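**Student:** structure here, sequence nowhere to be found:
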């Protein structure tokens, strides 16, 4: 029910512009948009959510276009063509604010939880690759690199649908971590990458 209510609040855009993101645990840009989109000029953001404040100052379009963090034509060469420190932005310079280390708001999860992805244009997925940071990585002080990650899940295909969910296990970890998700869309060679901040209890 909550998932349906959240999706019901998402903005409408044309199919040419509409894509998607992980909405739970929320990707960084989506979390900033969801929390502050309606009050993005509120000065309280600077104290209450400094990372979102910095992101809005750097480029508000990162949040307004939370569903469009994609690159075409990677041909599966995700690591070779995505430098360390640029994973959270999918190596898009316009979204570099989401690569910055700091006190990002985190979603509290258990060691087994469900990832919920919203695919506004119903592209479907060839697969998702899901990674989580190694124990000891500090998202408050470190940019994310490939060497900081463990691959925990590679899914199968998903038929076109707006709401996609799958279960993951992050056993052996506690505390602050980054969940890193790669979505290989089915309609063309189009790849999305996102970081979601989590607190594992």
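**Tutor:** Thanks, I have it. Bear in mind that the values here come from a model prediction, so they are computed numbers and not experimental data.

**Student:** use CA for all of it now, contacts and neighbours both
**Tutor:** OK.

**Student:** strands along the chain, start to end?
**Tutor:** Here the chain has its strands, by DSSP state E, at 20-24, 70-72, 107-109, 112-119, 125-133, 149-154, 163-169, 175-185, 190-200.

**Student:** take the one below as the second:
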């Protein structure tokens, strides 16, 4: 085999191997319906968000919620201090999407699809305090919607149909995208108002 061909094949194998090893770091996404705090920062609907405004898809932290995962008070930022403005309750003034109990379609925009265990959706308990950072004690720790993927890769724009529980007033939905072949998950917080 000519030397140039051998070098080209070696280079191609090296590039392919580096792409395979880099793949887990490429999985990212955010909720677009209801819009997450991260997306509202990206859109400029909320100011003083820090660098999350350029990386709404990057709220990645340890998986295993609710038994493990990010610490209480850091759930919206996935335990990553770079995204800490997402955990700031801002006195309960984050823009809230108007919703009502019943059928609802949740959507995510993924900037890189990844092998997925599940998407899970949690909601705050009645009487929670929207002026405090989100904790496990403020959430119903049984997801009201769980969509299992069994390691499959979802499309880049993915929707899940579910039913919003009967609630009144302001609440928060914590969406968790569990990655199948890494130790991480993506966390997105969406403020909603049931009226």
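**Tutor:** Now that the structure is in, tell me what you want to look at. Just so you know, these numbers come straight off a predicted model, no measurement behind them.

**Student:** nearest to residue 64 of structure 1, out of the strands of structure 1?
**Tutor:** Residue 64 of structure 1 lies closest to strand 20-24 among the strands of structure 1, at 12.1 Å (Cα to Cα).

**Student:** pull out the buried positions in the helix or strand hosting residue 21 of structure 2.
**Tutor:** For residue 21 of structure 2, the enclosing helix or strand under DSSP states H and E is helix 3-22. Of the residues in helix 3-22 of structure 2, none count as buried by neighbour count, 16 or more other Cα atoms under 10 Å.

**Student:** try stretch 174-182 of structure 1
**Tutor:** 174, 176-182.

**Student:** cool, and stretch 192-201 of structure 1?
**Tutor:** Buried residues in stretch 192-201 of structure 1, defined by neighbour count with 16+ other Cα under 10 Å: 192-200.

**Student:** residue 82 of structure 2 pairs with which position in structure 1?
**Tutor:** Superposed on structure 1 with TM-score structural alignment, residue 82 of structure 2 falls opposite residue 94.

**Student:** near that match, how many residues? Count them for me, please.
**Tutor:** 14 (other Cα atoms under 10 Å).

**Student:** wait, what's in contact with it?
**Tutor:** Residue 94 of structure 1 makes contact with 59, 62 under the criterion Cα atoms under 8 Å, 6 or more residues apart in numbering.

**Student:** swap in 10 Å and give it another go.
**Tutor:** 58-62, 69 (Cα atoms under 10 Å, 6 or more residues apart in numbering).

**Student:** rewinding a little: quick one: the helix holding residue 21 of structure 2 to chain centroid distance?
**Tutor:** Between the centre of helix 3-22 of structure 2 and the centre of its chain there are 34 Å (Cα atoms, centre = their mean, to the nearest Å).

**Student:** can you tell me what sits against that helix?
**Tutor:** Under the criterion Cα under 10 Å, 6+ apart, residues residue 26 lie in contact with helix 3-22 of structure 2.

**Student:** look up the closest residue to the aligned partner of residue 178 of structure 1 in structure 2, ignoring the ones flanking it.
**Tutor:** In structure 2, the residue matched to residue 178 of structure 1 (TM-score structural alignment) is residue 172. Sequence neighbours aside, residue 191 is the residue nearest to residue 172 of structure 2 in space, at 4.6 Å (criterion: Cα to Cα, 6 or more residues apart in numbering).

**Student:** what does the one you found align to in structure 1?
**Tutor:** Counting by TM-score structural alignment, the partner of residue 191 of structure 2 is residue 197.

**Student:** how close does that match get to residue 188 of structure 1?
**Tutor:** Going from residue 197 of structure 1 to residue 188 of structure 1 by Cα to Cα, to the nearest Å gives 28 Å.

**Student:** kindly report the same for residue 66 of structure 1.
**Tutor:** Between residue 66 of structure 1 and residue 188 of structure 1 the computed distance is 20 Å (Cα to Cα).

**Student:** comparing these two, which residue is more hemmed in?
**Tutor:** Comparing residue 66 of structure 1 with residue 188 by other Cα under 10 Å, the one with more neighbours is residue 66, at 23 against 12.

**Student:** that concludes my questions; thank you for your assistance.
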